[in-house]
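*Asks:* model the following, please.
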Amino acid sequence: MSDEPWHQGGEPACMLHLVCPACGRVRERPGSAVCEHCGVRLAEETVALGDETGGRARDRDSAGRARNARPRDGLGRPLPYGAEGVTRQPEGVVRSPEETLREAQRLLDAGMPFHAHEVLEDRWKASPDDERALWRALAQLAVGLTHAARGNAKGASALLSRAADGLAPYAGASPYGVDAAALVTWARARTGGRDGILPPPPLHRR
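*Replies:* Here you go, the predicted structure:
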């Protein structure tokens, strides 16, 4: 997870941390101090957004792993330290593919796509190499929905496009019942930023 203070949460699976907070586009050079798309200096944007850590030492969980403890709202947006936030999904939970899909779907149905992406990321981290692209794409789809619900149409479009690209190779296979073909069709129809907050088809055939 990035140490940069503008970081909004997320791991490389979903690229939530690579979305520029100013223009909403996915940054291709995350180490740069300037967004290559809109030219905003990220140091200036940090001041506008507020420092994630508030000058504190970096948060870590009970195992010593970096884990931002700042409270967040229902869409994963950081709140001031001390505010009452929405409980995040526990990190590192080992679930079967079927359990992952059920829990992610439950959270999507409840209007909590940020939390769904955390569940899908847990599976991405735990899955064998030949399945990681599938879970990464599903996590990206959940992040696209998160950006749409936050009102960030550009970020939603960028992530849904990447999710569609990642799911396309599975369209004829439907691993674990994932309806990849329907999800690709839905995501591609919304990469222009229109209707981005509409719920997608179910992640898997029930």
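*Asks:* from here on, just use CA atoms for contacts and neighbour counts.
*Replies:* OK.
*Asks:* neighbours of residue 61, how many?
*Replies:* By other C-alpha atoms under 10 Å, the residues close to residue 61 number 11.
*Asks:* which other residues reach stretch 92-99?
*Replies:* Applying C-alpha atoms under 8 Å, 6 or more residues apart in numbering, the external contacts of stretch 92-99 come out as 119, 122-123, 126, 176.
*Asks:* the structure of the following sequence is requested for comparison with the preceding one:
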Amino acid sequence: MTENPRDRDGEGRARNARPRDGLGRPLPYGAAGVERQPEGVVRSPAETVREAQLLLDAGKPFHAHEVFEDAWKSGPDEERALWRGMAQLAVGLTHAARGNTAGGARLLLRGAGGIAPYRDPHGLDVSGLVAWARELAARVDPVEGRAVAVVDAGREAPRLLG
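*Replies:* Coordinates of the predicted model:
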């Protein structure tokens, strides 16, 4: 029996090298995919917000989530919950656009709860983002067989700055 080889990065850690589409779904090896965000990039808060907004506007919330995740992992402890919440908003939009509306709604609400205690740090429009997340979550959560609208990630992208 042969072992299934796993994709590994230069340091030997498991990394899926399959190309991905704009919503982060793996594509077959050899397919043309969307360029992936490099991991572990340390950015200023302004650079984080600017890069994430460009990705959200381009309909790539999965990739925006990776930018927020870098900020969450590299930023100061007092902002970890902020950046984790922002990542959850982006991945909630990702799931809703992929058709996982129940999961998307849960992540949108979790992200909104995570950022709600903050008072517009780095120019982020926290109250606007919380309202956006709650409204989208209510619209996509499949309650009692209600038909769920298809979510276009680019059109649904939130404005991050106030």
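*Asks:* from the contacts of stretch 92-99 of the first structure, which would you call buried?
*Replies:* 119, 122-123, 126 (16 or more other C-alpha atoms under 10 Å).
*Asks:* redo those as a markdown table? Include distance to residue 153 of the first structure.
*Replies:* Shown next, in a markdown table, are those (distance: C-alpha to C-alpha, whole Å):
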| residue | distance to residue 153 of the first structure |
| --- | --- |
| 119 | 23 |
| 122 | 26 |
| 123 | 27 |
| 126 | 31 |
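*Asks:* now, the most widely separated pair of these?
*Replies:* Within these, two members stand farthest from each other by C-alpha to C-alpha: 119 and 126, at 11.1 Å.
*Asks:* ranges for the helices of the first structure?
*Replies:* For the first structure, the helices defined by DSSP state H occupy 42-49, 97-109, 113-126, 132-150, 153-167, 180-189.
*Asks:* list just the nearest of the contacts of stretch 92-99 of the first structure to residue 112 of the first structure.
*Replies:* The closest of these, once distances to residue 112 of the first structure are taken by C-alpha to C-alpha, is residue 119, at 11.1 Å.
*Asks:* wouldn't the closest one be in contact with residue 89 here?
*Replies:* Yes. Using C-alpha atoms under 8 Å, residue 119 of the first structure is in contact with residue 89, at 7.1 Å.
*Asks:* what range does stretch 84-93 of the second structure cover in the first structure?
*Replies:* Per TM-score structural alignment, the counterpart of stretch 84-93 of the second structure in the first structure is residues 136-145.
*Asks:* count of neighbours near residue 106 of the first structure?
*Replies:* 14.
*Asks:* how far away is the aligned residue in the second structure for it from residue 29 of the second structure?
*Replies:* With TM-score structural alignment defining the correspondence, residue 106 of the first structure maps onto residue 54 in the second structure. Distance of residue 54 of the second structure to residue 29 of the second structure, computed by C-alpha to C-alpha, to the nearest Å: 27 Å.
*Asks:* ok, residue 12 of the second structure next?
*Replies:* 20 Å.
*Asks:* the nearest residue to residue 73 of the second structure once chain neighbours are set aside and residue 70 of the second structure, how far apart?
*Replies:* Nearest non-adjacent residue to residue 73 of the second structure, counting by C-alpha to C-alpha, 6 or more residues apart in numbering: residue 80, 7.2 Å away. Remark: distance between residue 80 of the second structure and residue 70 of the second structure (C-alpha to C-alpha) = 10 Å.
*Asks:* check residue 50 of the second structure too.
*Replies:* 14 Å.
*Asks:* centroid-nearest residue for the first structure?
*Replies:* residue 143 (3.2 Å; C-alpha atoms, centre = their mean).
*Asks:* shouldn't that one be in contact with residue 115?
*Replies:* No. Applying C-alpha under 8 Å, one finds residue 143 of the first structure not in contact with residue 115, separated by 9.4 Å.
*Asks:* in stretch 108-126 of the first structure, which residues are buried?
*Replies:* So, applying 16+ other C-alpha under 10 Å, buried residues of stretch 108-126 of the first structure: 108, 111-126.
*Asks:* what is the distance between it and the centre of its chain?
*Replies:* 8 Å (C-alpha atoms, centre = their mean, to the nearest Å).
*Asks:* contact partners of it?
*Replies:* In contact with stretch 108-126 of the first structure (C-alpha under 8 Å, 6+ apart) are residues 10-11, 13-14, 74-76, 88-89, 91-97, 100-101, 103-105, 107, 131-136, 138-140, 142-143, 145-146, 199.
*Asks:* gap between the closest residue to residue 85 of the second structure other than its chain neighbours and residue 90 of the second structure?
*Replies:* Once flanking residues are discounted, residue 85 of the second structure sits nearest to residue 111: 4.0 Å by C-alpha to C-alpha, 6+ apart. As judged by C-alpha to C-alpha, residue 111 of the second structure and residue 90 of the second structure stand 9 Å apart.
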